[in-house]
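**Q** Here is my input; please provide its structure:
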Amino acid sequence: MSKPFKLNSAFKPSGDQPDAIRRLEEGLEDGLAHQTLLGVTGSGKTFTIANVIADLQRPTMVLAPNKTLAAQLYGEMKEFFPENAVEYFVSYYDYYQPEAYVPSSDTFIEKDASVNEHIEQMRLSARKLCLSDAMSWWWLPCPLFTVWEIRIFT
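**A** Take a look at the predicted model:
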């Protein structure tokens, strides 16, 4: 039996958050393919989305443009949903230099990379969950090197 998404927070939505939560939930229930939640840094966008996840009880994939923001959101979602599986998937390279040719100096630069084994283990955990029976949601096609996700499953 799967666990429901239970939001762990001492705070309740306030200010514009209740309206944003309601409008996002209505949009999802109406089948809107795209919605935007805008807010300044620290305005509670992540908390707002966590409330939507808890209210609608839907597995969710969160995408971010870089590893720094990905790690921040992963940590916040782990705190919001400590009883649920929150997975993290980013490129496992700490450093990646593709091969290159510099015509002006007739120089060939070999590919060089450094793999982070801890991140690789986290990627494998996320893949395992994706391939399990717990997966009942759609997958977004994304370029390999720009995608990361946090997956919250019961």
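**Q** C-alpha only now, for contacts and for neighbours.
**A** OK.
**Q** Quick one: the helices in this structure, in order.
**A** Counting by DSSP state H, the chain has these helices, from start to end: 17-29, 45-56, 67-80, 117-131.
**Q** Is it possible to get TSV of these that adds distance to Phe153?
**A** Output for those, formatted as TSV (distance: least, C-alpha to C-alpha, whole Å):
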stretch	distance to Phe153
helix 17-29	18
helix 45-56	11
helix 67-80	11
helix 117-131	8
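**Q** I'd like the structure of this one too, to check against the first:
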Amino acid sequence: MQFRLVSDNVPKGDQPEAIAQIVQNLNDGVKDQVLLGITGSGKTFTIANVIEKTQLPTLVLAHNKTLAAQLYQEFKTF
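**A** Below is the predicted model:
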């Protein structure tokens, strides 16, 4: 089953460059990467775009239950 991102939003600002760089790094065999951004900068949406482009199994970690619930709510809207 393919992951397909369904959203009216499009990557903007630094997101297109971040998506391209993360995808390129994955294609080059870089396994560990970190995406840093301030609250509300679109990190979850950026990673959803990376998942769609790569179709790789992905584990998203959250350091507490509150953030895990927030991530779940965001991902299920895509």
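**Q** Superposing both, give me the TM-score.
**A** Once the chains are laid over each other, their TM-score by TM-score structural alignment, normalised by the length of structure 2 reads 0.94; 78 aligned residues with a C-alpha RMSD of 0.8 Å.
**Q** so of the helices of structure 1, which one's packed in deepest?
**A** Neighbour counts (mean count of other C-alpha atoms under 10 Å) averaged over each of these peak at helix 45-56, with a mean of 19.
**Q** Relative to structure 2, and after superposing, what's the average distance for that one?
**A** In the superposition against structure 2, helix 45-56 of structure 1 averages 0.3 Å from its aligned positions (mean C-alpha distance after the TM-score superposition for structure 1).
**Q** and the angle from that helix to helix 17-29?
**A** 50 degrees (axes from the mean of the first three to the mean of the last three C-alpha atoms, to 10 degrees).
**Q** list the contacts for the residue nearest to the spatial centre of structure 2?
**A** The centre of structure 2 sits closest to Ile47, judged by C-alpha atoms, centre = their mean, with a distance of 0.7 Å. By C-alpha atoms under 8 Å, 6 or more residues apart in numbering, Ile47 of structure 2 lies in contact with Ile19.
**Q** of all the helices of structure 1, which lies closest to Asn8 of structure 1?
**A** Checking the helices of structure 1 against Asn8 of structure 1 by C-alpha to C-alpha gives helix 67-80 as the closest, at 4.8 Å.
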